[in-house]
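Participant: quick one, fold the following:
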Amino acid sequence: MSKIGVMTFWTSQFNYGQLLQGYALQAYLKKQGHEVYIIRFDSILSKIKEKCLLLFHGKFLADIKQKKLRKFNDFRTMNITYSNKRFGTYQALKSNPPKANYYIVGSDQVWAYMRNLERRHGYLLKFGTAKKLAYAASFGRDELKDDKNDYYLALKEFSFIGVREESGKEIVNSLGYNATWVTDPVTLLTAKEWRSIKADIHLPKNGKKNIFMYTLANESQNQLLPDIKKTLSREFNMYYTNSSEVPDNKCTLYPSPNEWLAYIDNSDVVVTDSFHCTMFCIIFNVPFVTIERENGKGMSNRLTSMLNRIGLIDRYTPCNSTVIMNKINEFPNWDNVNKTLTEWIQISKQQLTQNIK
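Facilitator: Here you go, the predicted structure:
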């Protein structure tokens, strides 16, 4: 049994994917007999910036209300192990590193471009003497910028580099290192395991199908959303929430993580612009349409590369109500999808476990 410290994003009170990918990696590694915890690294400067943004938009109180409704902290308390110490700076990590045999960075966009050098060095694991691995680390971009030398020097110390997108593999290869394109941590758990923690929610059976719509953007960030919601509401029982950094009052519900899983699994169809919501639709074999993000087109590679690999790229559509309605009436061939994804998951698990003794 090894002691493993995981470096990933963990502080969000509204991003379901961030929370559940961290839970999934930890749960999987614990099943393998390891002692696992998420390192509570949270740059003080970034936290101050986040609060200032909410104050600037006059959304500070709405943010507090949203946190209470979504119950992320309750989920964390019940399901996730964290380091006792909170590291507010990179220097704190470097001077008193978390005790572990292995450090794993990932998943999520932990290798996105960061001007804040403290965050960049933290997520490149430039501290401690534990063996270093990456699992499903995402760059969220197609090429490095002025941080290229930082990555070249840091990745030299890694014994295994698993990335979440094909473009991430190409970036690592361009630095002269080998990388493996692995599945997101949420796929390391089975549909049965996810259903064991979902909430008990029963959606109505009134002759209309139930549709769950979950977006990362809100209506001020994507002005096409109101028309899409209006069109879908005419034909479906509609349930809508978003994970915008700036809260709004357009959501019809603010589900807990357990409820969020239930709305995906129990709905007849899901419409989303989220990578992780798409992944859970695939895990649960729920028909879905993934729409292009108007304010995040540069981050679409994580979706398109994954959907291409498992034969579902036709589920990715422009953000247009007519196109979405046409696509809703088409159904994936789940037998083919499940076969392809299962093979990929098995390779990913093998790569991860053989690098941890």
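Participant: make it CA atoms for all contacts and neighbour counts henceforth
Facilitator: Will do.
Participant: what does stretch 97-105 contact?
Facilitator: With contacts defined as CA atoms under 8 Å, 6 or more residues apart in numbering, stretch 97-105 is touched by 2-8, 39, 83, 123-125, 127-128, 130-135, 137, 356.
Participant: now do that stretch: distance from first to last residue.
Facilitator: Counting by CA to CA, to the nearest Å, you get 15 Å between the two ends of stretch 97-105.
Participant: buried ones in it?
Facilitator: 97-98, 100-105 (16 or more other CA atoms under 10 Å).
Participant: and for stretch 138-148?
Facilitator: For stretch 138-148, by 16+ other CA under 10 Å, it's 138-142, 144.
Participant: ok, residues contacting it?
Facilitator: 106-113, 163-165, 167-168, 171, 298-299, 301-302.
Participant: would you map the strands across this protein?
Facilitator: 3-7, 35-41, 82-87, 102-105, 131-137, 158-163, 180-181, 209-215, 236-242, 269-272, 288-291, 316-317 (DSSP state E).
Participant: TSV for those, including distance to L253?
Facilitator: Putting those into TSV (distance: least, CA to CA, whole Å) gives the following:
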stretch	distance to L253
strand 3-7	31
strand 35-41	29
strand 82-87	29
strand 102-105	32
strand 131-137	30
strand 158-163	33
strand 180-181	35
strand 209-215	10
strand 236-242	6
strand 269-272	15
strand 288-291	19
strand 316-317	25
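Participant: one more to put side by side:
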Amino acid sequence: MVMRIGIMTYHFSDNYGALFQAYALREWFLAQGYDAQFVNYHPEHVEGGGNFELGNFFSKKNLKVLYLRFSKLKTKFFGNRQQKKNFEEFRSNYLGVNGAEYKDISDLESASLEFDLLVCGSDQIWNPSDQFGLDPVYFLNFEIKNKNVRRISYAPSFGRDEISAKYHNQLIKMIKKLDGVSARELSGVSIITNLADIEVSCVPDPTFLLNDYSKVMTPYPLKVGRYVFCYALRSRAVIGEATEMIADNLGASIYSPYNSHRRWREIGETVYPCPRQWLYLMENSDFVVTNSFHGTALSILLNKPFIVVGLREGKSSLNARALNLLEAVGLRSRFIDNSTQEIIDEILNSPIDWRMVNANICNLRMQGEAYLNDQLSKMKGDIDG
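Facilitator: Down below sits the predicted model:
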């Protein structure tokens, strides 16, 4: 019988990086001959805010809930409907996600799910939110029909290099229930090992498990000419100026994908790609400028000249994710936190040694595969036993 694998991650997000890390993990399992599918868990608290806290309307939690609810309504009524449809089609056609959603633990447990292996990861599923905290479901802390199911994590991220002490006890309790534990960043490994006496593997983001993305790309109609692809999230600070300076130097246009959460001045010309076109735009650009983890990961995998612009002030803790990855492939110098002409000139005059980088990518891929194959072999042993 073919073993059934259930994957728990942020597969529902209208975010390019979230979709491609989900796609890559499932594709790897399918290539090994397993029946892999996503557990269609889509809790309201992740993007819709969830419930308000009673008694203190102006609490940090309530303000976050209010912001998320407003953003959801804004996107629903004023967002780009074609792009929304494109994300939904990608989930259906390339992630295999169809059917009803599960909104909470009771929905999951009443569904009588049948899997031999449950995998939680990747993305920031272990990053506690202001409005909800840690979600037990993303630690696979729920019951399914198969009482002997093996539960493991693959490359989940805390999103930062430390988490509040108020979550420590809950975190320890939930992680110790997993049969196999891994994290995406070394900082994540440190968080776990400092709190619990368990073995933790550091494995790469699922996008590194694949070495060819050509079959999932499709052209986006553009004007003829050179262009810089800017994938900016959360802020325009520094990245806007850096992109403009690089484009001026290269004599290139600037294209930036539409972002429904953008609250800053446009960087170049806004484009509206579906996920497959987003990857095509990156692949065919002359240069990529990003402040996104998956923008970084896919620039590396596609061997594109790129820089990563650090987030600032209250968002600076999120830089740990990209920095950890850049150090792992030997490209720490591609991270900048300022956009002076001297810094930009140095970047443009420093070609990347892709032979070295690709060797490091190969090593990362082997680490990820070794961890997954070890967990699969243990699952087979449990079944045979």
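Participant: and the contacts of stretch 138-148 of the first structure, which are buried?
Facilitator: 106-113, 163-165, 167-168, 171, 299, 301-302.
Participant: quick one: which of those residues sit in helices?
Facilitator: 167-168, 171, 301-302 (DSSP state H).
Participant: count the residues that sit near Q18 of the first structure.
Facilitator: By other CA atoms under 10 Å, the residues close to Q18 of the first structure number 19.
Participant: help me confirm that it comes into contact with S12.
Facilitator: Yes: Q18 of the first structure lies in contact with S12 (CA atoms under 8 Å); the separation is 7.2 Å.
Participant: who are the contact partners of Q221 of the first structure?
Facilitator: Neighbours of Q221 of the first structure in contact, by CA under 8 Å, 6+ apart: 294-295.
Participant: what about M366 of the second structure, distance to A359 of the second structure?
Facilitator: Taking CA to CA, one finds M366 of the second structure at 11 Å from A359 of the second structure.
Participant: my bad, should have said Q82 of the second structure
Facilitator: 39 Å.
Participant: what about the longest helix in the second structure?
Facilitator: helix 354-384.
Participant: look up the closest residue to R40 of the first structure, ignoring the ones flanking it.
Facilitator: R86 (4.9 Å; CA to CA, 6 or more residues apart in numbering).
Participant: residue in the second structure paired with that neighbour?
Facilitator: In the second structure, the residue matched to R86 of the first structure (TM-score structural alignment) is E101.
Participant: what do you get for K339 of the first structure?
Facilitator: Using TM-score structural alignment, K339 of the first structure pairs with A359 in the second structure.
Participant: from F115 of the second structure, how far off is its match?
Facilitator: Applying CA to CA to A359 of the second structure and F115 of the second structure gives a distance of 35 Å.
Participant: again with R262 of the second structure
Facilitator: Distance from R262 of the second structure to F115 of the second structure, by CA to CA: 39 Å.
Participant: with Y220 of the second structure instead?
Facilitator: For Y220 of the second structure, the distance to F115 of the second structure - CA to CA - is 38 Å.
Participant: give me the nearest residue to G128 of the first structure, chain neighbours excluded.
Facilitator: P97 (5.2 Å).
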